[in-house]
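K.L.:
3D, please:
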Amino acid sequence: MRTILIAAVATLPLLTGGCLAKTAVDVVTLPVKATGKAVDWTTTSQSEADRNYGRKMRKQEAREGRERKKAAERCKKDPSQCGQYDGYRAGDPGARD
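P.N.:
This next block holds a predicted model:
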């Protein structure tokens, strides 16, 4: 019985050695990983920027389409008031959303 206890105590450091080393590595690398994650949260990647820009342009184009349709309907009702379309234009830097 005593021999089994001594053998178990002797092998305990061998069994936990890998766990202790991995824990030490995790503790050391944690600040680096946390900083990297914080940077990812605060910055916008190029693909995110492209996706957001595309969404914005589709909304603007839909708005321009609605306004052009309304202008065409007004023109049908009263052709004497028709002229060149001067309403909202998608992608126009002077236009406000």
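
K.L.:
rest of the way, CA atoms for contacts and neighbours
P.N.:
Will do.

K.L.:
center of this protein - which residue?
P.N.:
Against the mean C-alpha coordinate of the chain, by Cα atoms, centre = their mean, the closest residue is residue 48 at 5.3 Å.

K.L.:
any idea how far residue 60 is from that residue?
P.N.:
Here the criterion is Cα to Cα, to the nearest Å. By it, residue 48 lies 18 Å from residue 60.

K.L.:
Next: residue 73.
P.N.:
Using Cα to Cα, one obtains 20 Å as the distance from residue 73 to residue 60.

K.L.:
Could you also give me the structure for this second sequence? I'd like to compare it with the first:
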Amino acid sequence: MPRPAPLRPTLLLVPAAAILLSGCLAKTAVDVVTLPVKVASAGVDAATTSQSEADQKRGREIRQREERLGKLRRDYEKQMTRCQDGDRRACDDARDTYAEMQILLPSIPAEPAG
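P.N.:
Below is the predicted model:
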């Protein structure tokens, strides 16, 4: 008597593949539908600056101005020393440096008294 043919593993995979593919198609459909919303929200996020980002940017700008003022003060002190030793060019440079310091000072917030 002939033996029945064994079930091939591929025949068992066909129903499983159909189920998996239907889930994949559903996910793709959801992705396609939600894509415009994701793109729009990413655009809004890129176009707006959060308050914390604005604060960080302002803090960075203030630190840069403070660093510039510190460099100007050091340069001014050196120029004044040379000016007092009779270097006329150092006196002119000190005058220009002092003027730049006066322009920069109002843009630096005062430290709170503490």
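
K.L.:
circling back to that earlier point, does the residue nearest to the centre of structure 1 lie in a helix or a strand, and which?
P.N.:
Per DSSP states H and E, residue 48 of structure 1 falls inside helix 46-77.

K.L.:
Ok, residue 39 of structure 1 next?
P.N.:
When secondary structure is defined by DSSP H and E, residue 39 of structure 1 falls within helix 2-42.

K.L.:
Quick one: list the elements packing against that helix.
P.N.:
Contacts defined by 3 or more Cα pairs under 8 Å, 6 or more residues apart in numbering; DSSP states H and E place helix 2-42 of structure 1 against no helix or strand at all.

K.L.:
Give the equivalent position in structure 2 for the residue nearest to the centre of structure 1.
P.N.:
Taking TM-score structural alignment, the alignment pairs residue 48 of structure 1 with residue 53 from structure 2.

K.L.:
Compute the distance between that match and residue 39 of structure 2, please.
P.N.:
Residue 53 of structure 2 is 22 Å from residue 39 of structure 2, by Cα to Cα.

K.L.:
likewise residue 33 of structure 2?
P.N.:
Using Cα to Cα, one gets 11 Å for the distance from residue 33 of structure 2 to residue 39 of structure 2.

K.L.:
same deal with residue 31 of structure 2?
P.N.:
Spatial separation of residue 31 of structure 2 from residue 39 of structure 2 under the definition Cα to Cα is 12 Å.

K.L.:
repeat for residue 69 of structure 2
P.N.:
Between residue 69 of structure 2 and residue 39 of structure 2 the distance, using Cα to Cα, works out to 44 Å.

K.L.:
Please apply the same query to residue 26 of structure 2.
P.N.:
When Cα to Cα is applied, the distance between residue 26 of structure 2 and residue 39 of structure 2 equals 20 Å.
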